[in-house]
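> predicted structure and sequence below. I'll ask about it afterward.
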Amino acid sequence: MPELPEVETVRRGLAPTMEGARIARLELRRKDLRFPFPDGLEARVTGRSIVALGRRAKYLLIDLDNGTTIISHLGMSGSFRIEVEQLSDRPGEFHHPRSKDEKHDHAIFHLEGPKGASRVIYNDPRRFGFMDVAQRCELDLNPFLFGLGPEPTGNELSAAYLAERFAGKAQPLKSALLDQKNIAGLGNIYVCEALWRAHLRPTRAAASIVTTSGKPNKQMELLVASIRDVIADAIKAGGSSLRDHIKTDGSLGYFQHSFAVYDRESLPCGNPGCGGTVARIVQAGRSTFYCPACQK
């Protein structure tokens, strides 16, 4: 499933085409994805202008000029692609090749923008993604967004905040980091990578990096810095192209080439002087990769 860096990469890829454009028509080719499309979605958004593209955790937010926001989740295999009308008097414009799986094109935004007509197409073979709609002023009350913790790249995430959330918790550290109520948008891949950078074993208790007085210790400080760094590095690399994820222009993300532990079972640990070997265990039904030698 695409994680925060992948969704942020999609947002950045779509923004130049979608922001400032008018939705001439929204074409829905089926009644549902993972959930049914909201009633009257086409009529609600047709003719509206897109004022901004945002992101909350793993959700893409499309803000319209009437205060409405389209909430989109990519699910397991969802992706957007852009098709720009080829105009002979616009050098440099190009038409992205159409997907070979057009039967999985389920929602098409027909746009009119400063650069001409374009289409933004949502393709989802497994149909685990979905779209919802809400008023911008009520987003925090939306069932999908309600109760989410702070963004891993935002100022609200701090060692002090995380210490307050983790104090007294025997829950494994990895599980606590995956809890979206603690931090929004962190997924399995980047939690594994952040814990490796922080030299923390994923199975240790969350409370073990909090002092008896409830304050963050140095390990907690390093963990927060590692989370920020690994997310920033992944966004810079365009995300990780695992399974079905591709960027909006059809190209691939490259952070998977920088994985230190994820999916590297039995390979040498990359920490200088470690000499350990990456291991794989299963936690709550999900694979965890770590180095038993240097993650304590």
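Noted; the coordinates are in hand.
> only C-alpha atoms for contact and neighbour calcs from this point on.
Fine.
> check contacts around the spatially closest residue to Val282 that is not a sequence neighbour.
The shortest distance from Val282 to any residue other than its chain neighbours is 5.7 Å, reached at Thr288 (C-alpha to C-alpha, 6 or more residues apart in numbering). Neighbour list for Thr288: Asn188, Cys192, Pro202, Tyr262, Arg280, Ile281, Val282 [criterion: C-alpha atoms under 8 Å, 6 or more residues apart in numbering].
> again, but for Gly270
With contact taken as C-alpha under 8 Å, 6+ apart, Gly270 is in contact with Ala260.
> and here is the other one:
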Amino acid sequence: MPELPEVETVRRGLAPSMEGAVLKKLELRRNDLRFPFPADFARHVAGRGITSLSRRAKYLLIDLDDGKTIVAHLGMSGSFRVEEGAAAETPGTFHHPRSKDEKHDHVLFHLVGASGDARVIYNDPRRFGFMDLVRRTEMTSHPFFRDLGPEPTGNELSADYLAKRFGGKAQPLKSALLDQKNIAGLGNIYVCEALWRSHLSPLRAAGTLVTDAGQPTEALFTLVDAIREVIADAIAAGGSSLRDHIQTDGSLGYFQHSFSVYDREAQPCRTPGCGGTVSRIVQAGRSSFYCASCQG
């Protein structure tokens, strides 16, 4: 599933074509994706101006000029592409095959912008993605968002905040970091990378990063810095290109090629002077990659 950096890459790729444009028509080629579309979805958004594109956790938010927001989730295989002008092509060099089969083009945004007409097409072979229409004034109380923790890139995420969440918990650190109530949008890949950077084991109890007095340890400060850095690096690199993810201009992100621990089972640890080997274990049904020699 695309993680936060991938969704942020999609947002940045779509913004030039969508922000400031008018959504002339929303074409739905089926009645549902993972969930049914909202009632009268196409009618409610037709003719609305798109004021901005933003992101919350792994959700893409398309803000309209009537106070409503189209909420989109890519699921496992969802992707967007932009077609402008007469040439119905997606620019960019493809490094891996991408679905362009029209039978998987489920949602088409017909746009009118300053540079002319354009189409933004949502393609999803597995149909695990979904879209909803939410009033912005009701976003914080909506089931998608009401229990989400702070963004890993925002000022709300701090060692003091996590100390309050982790204090006294025997829960494995990996599981605590994946809990969206603690941190929003942090997924399996980048948790593995952040733990490696901070030399912390995914098996370590979350509460061990908090003192008896409830204060963050030095290790927790290091972990917060590592989370920020790994997300920033991934966004700067354009997101990883695992499986079906691809940037909206057709090019793939390259951060996957610099993964230090994720999906590197049995390979040498990249920590200078470590000499250990990357191991793979399964926690709560998900793979964890780490070096037992330098992650304690």
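Received the coordinates, thanks. The structure presented is a predicted model; accordingly, all values stated were derived computationally and were not measured.
> where does the TM-score land?
With the length set by TM-score structural alignment, normalised by the length of the first structure, the two chains reach a TM-score of 0.96; 290 aligned residues with a C-alpha RMSD of 1.2 Å.
> which helices and strands sit right next to the strand or helix carrying Glu27 of the second structure?
Following DSSP states H and E, one finds Glu27 of the second structure within strand 22-28. Applying 3 or more C-alpha pairs under 8 Å, 6 or more residues apart in numbering; DSSP states H and E, we find strand 22-28 of the second structure packed against helix 41-45, strand 48-56, strand 105-113.
> still on that earlier bit, so how far is Leu28 of the first structure from the residue nearest to Val282 of the first structure?
38 Å (C-alpha to C-alpha, to the nearest Å).
> could I get the helices and strands packed on strand 22-28 of the second structure as TSV with mean neighbour count and distance to Leu209 of the second structure?
Shown next, in TSV, are these (neighbours: other C-alpha atoms under 10 Å; distance: least, C-alpha to C-alpha, whole Å):
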stretch	mean neighbour count	distance to Leu209 of the second structure
helix 41-45	16	47
strand 48-56	19	27
strand 105-113	20	45
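> which residue ranges of the first structure form strands?
For the first structure, applying DSSP state E gives strands covering 22-28, 50-56, 59-64, 68-73, 79-84, 105-113, 116-123, 130-135, 279-283, 286-290.
> can you put those in TSV and add distance to Asn271 of the first structure?
Shown next, in TSV, are those (distance: least, C-alpha to C-alpha, whole Å):
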stretch	distance to Asn271 of the first structure
strand 22-28	49
strand 50-56	33
strand 59-64	33
strand 68-73	35
strand 79-84	34
strand 105-113	44
strand 116-123	39
strand 130-135	40
strand 279-283	14
strand 286-290	12
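> looking at the ones you listed, which is nearest to His257 of the first structure?
strand 286-290 (15.5 Å; C-alpha to C-alpha).
> now the closest one: buried residues?
Thr288, Phe289, Tyr290 (16 or more other C-alpha atoms under 10 Å).
> what do you get for stretch 185-202 of the second structure?
Buried, per 16+ other C-alpha under 10 Å, within stretch 185-202 of the second structure: 185-202.
> and for stretch 128-146 of the second structure?
Phe128, Gly129, Phe130, Met131, Asp132, Leu133, Val134, Arg136, Phe145.
> biggest separation within the residues you listed, which pair?
Of all pairs in these, the most separated under C-alpha to C-alpha is Phe128 and Arg136 at 24.1 Å.
> the nearest residue to Glu151 of the first structure once chain neighbours are set aside: neighbouring residues, count only.
Setting aside the residues directly before and after it, Glu151 of the first structure is nearest to Ala184 in space (C-alpha to C-alpha, 6+ apart), at 5.3 Å. Residues near Ala184 of the first structure, counting by other C-alpha atoms under 10 Å, number 23.
> what does Glu102 of the second structure give?
10.
> how close does it get to Arg286 of the second structure?
Glu102 of the second structure is 33 Å from Arg286 of the second structure, by C-alpha to C-alpha.
> ok, Ser198 of the second structure next?
Distance, Ser198 of the second structure to Arg286 of the second structure, by C-alpha to C-alpha: 20 Å.
> and what of Ala213 of the second structure?
Per C-alpha to C-alpha, Ala213 of the second structure is found 33 Å from Arg286 of the second structure.
> what's the answer for Ser79 of the second structure, then?
23 Å.
> for Leu252 of the second structure, same thing?
Leu252 of the second structure is 24 Å from Arg286 of the second structure, by C-alpha to C-alpha.
> on that earlier part again, just the closest of the buried residues of stretch 128-146 of the second structure to Val10 of the second structure, please.
Gly129 (14.1 Å).
> got the contact list for the strand holding Glu27 of the second structure?
42-43, 45-50, 106-113.
> any idea how far the lengthiest helix in the second structure is from the chain center?
Longest helix of the second structure, by residue count under DSSP state H: helix 218-236. From the chain centre to the centre of helix 218-236 of the second structure is a distance of 16 Å (C-alpha atoms, centre = their mean, to the nearest Å).
> what packs against that helix?
helix 4-18, helix 159-166, helix 188-197.
> His73 of the second structure: which of these is closest?
Nearest to His73 of the second structure among those is helix 4-18; the distance by C-alpha to C-alpha comes to 8.7 Å.
> residue contacts, the residue nearest to Asn188 of the first structure when sequence neighbours are not counted?
Once flanking residues are discounted, Asn188 of the first structure sits nearest to Leu178: 7.1 Å by C-alpha to C-alpha, 6+ apart. Taking C-alpha under 8 Å, 6+ apart, we find Leu178 of the first structure in contact with Leu186, Gly187, Asn188, Val191.
> what's the answer for Ser158 of the second structure, then?
Phe221, Val224.
> need the counterpart of it in the first structure.
When the first structure is aligned by TM-score structural alignment, Ser158 of the second structure is paired with Ser158.
> residues near the nearest residue to Arg135 of the second structure once chain neighbours are set aside, how many?
Leaving out its chain neighbours, the residue that sits closest to Arg135 of the second structure by C-alpha to C-alpha, 6+ apart is Lys68, at 4.3 Å. Burial measure for Lys68 of the second structure: 21 neighbouring residues, criterion other C-alpha under 10 Å.
> wait, Lys68 of the second structure touches Met139, no?
No - with contact defined as C-alpha atoms under 8 Å, Lys68 of the second structure does not reach Met139; the gap is 9.5 Å.
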